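Student: Sequence plus the predicted model coming up.
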Amino acid sequence: MSKSILILDDRKTFVERLTEVLRLTDSTFDIVECLDVDTAWREFNSRSNWDVIVIDLMVPPGALFQDVDTGSGLNTGQIFAQRIVDSDVDFTSMYIHSSRNKGVGQDLVSHPKVKELPKSEYSNVDMADIIVGNRRV
């Protein structure tokens, strides 16, 4: 059985590299890569549950958040992640990451299924190991 993974990050290179590393593991994945929040929200709502959700906290707001103060995109991922937590769609685990300082999404990481993976502390290989379950945060 494959794990369903939703990745939201506006940096295409990061998404491609993380996907590539995940595919090198012994696990099977159904990976949905999203470079913008509008696509990510549509894809997120297309299923009743997800195994893993990976969200960059700093992404452009898109049409979904055109009327929301996202701090020029600095908080878009955090708002998006909160909407996921508040939704009826189930997920097994969510990993939020950012280039900014550790602790950006502290209100989110209090949720038992949400973990923070600061980009400054975790490589793509590290992130893949955590997503696959070979390593804990």
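Tutor: The structure has been received and is ready for your questions.
Student: contacts and neighbour counts: CA atoms only from here.
Tutor: Noted.
Student: Thr13: neighbouring residues, count only.
Tutor: The number of residues packed near Thr13 is 10, by other Cα atoms under 10 Å.
Student: take a look at this one as well, against the first:
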Amino acid sequence: MTRTKEQNSRRIRCRIAIIAAIAAVSTTAAAKPLEEKIILRDKPKPVQAFQFVDGEGKSRGLSDFHGKSVLLNIWTTWCVPCRKEMPALDRLQAALGGPNFQVVPLSIDRGGANVVRNFFDRDQDA
């Protein structure tokens, strides 16, 4: 099976992003003691408003989750670490999800909702 140039390009970008993240975390980890790695704020830091489409095709924004703590997980179907963490995020949502907490997985795949639906359909069949 030969890979297309786009698939190779995606894999390279994903590897570069992972290496950059590991390097950033490693550098930060070495430079700061444990208590300085996590920044806790008295008030939530605002995030710039943006829109996305949910699984039912409805336009949504983070404002739709106002009053909840939100874990926004940005992922892609071709990113192996992203795919591997999905079951843990599902368990987290099952355990803590409700009126005060929501896991929001946001795919940034270029193919949109169809790519994500196909991914989950394949995963369910496996």
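Tutor: Happy to help now that I have it. Computed from a predicted structure; not experimentally measured.
Student: Report the TM-score for the pair.
Tutor: With the length set by TM-score structural alignment, normalised by the length of the second structure, the two chains reach a TM-score of 0.29; 59 aligned residues with a Cα RMSD of 4.1 Å.
Student: which residues sit in contact with Phe52 of the second structure?
Tutor: 59-61 (Cα atoms under 8 Å, 6 or more residues apart in numbering).
Student: Surely Gln102 of the second structure and Asp90 touch.
Tutor: No - at 10.5 Å, Gln102 of the second structure does not count as touching Asp90 under the criterion of Cα atoms under 8 Å.
Student: which of the two has more neighbours?
Tutor: It is Gln102, of Gln102 of the second structure and Asp90, that has more neighbours when counted by other Cα under 10 Å, with 18 against 13.
Student: Nearest residue to that one in space, please, no chain neighbours.
Tutor: Val70 (5.0 Å; Cα to Cα, 6 or more residues apart in numbering).
Student: What is the strand or helix carrying Cys82 of the second structure packed up against?
Tutor: Using DSSP states H and E, Cys82 of the second structure maps to helix 80-96. Judged by 3 or more Cα pairs under 8 Å, 6 or more residues apart in numbering; DSSP states H and E, the packing partners of helix 80-96 of the second structure are strand 101-107.
Student: for the strand it packs on, packing partners?
Tutor: So strand 101-107 of the second structure, by 3+ Cα pairs under 8 Å, 6+ apart, packs with strand 69-75, helix 80-96.
Student: okay, the angle between that strand and strand 69-75?
Tutor: Here the directions of strand 101-107 of the second structure and strand 69-75 differ by 20 degrees (axes from the mean of the first three to the mean of the last three Cα atoms, to 10 degrees).
Student: What's the first helix or strand after strand 101-107 of the second structure?
Tutor: The C-terminal neighbour of strand 101-107 of the second structure among helices and strands, as given by DSSP H and E, is helix 113-125.
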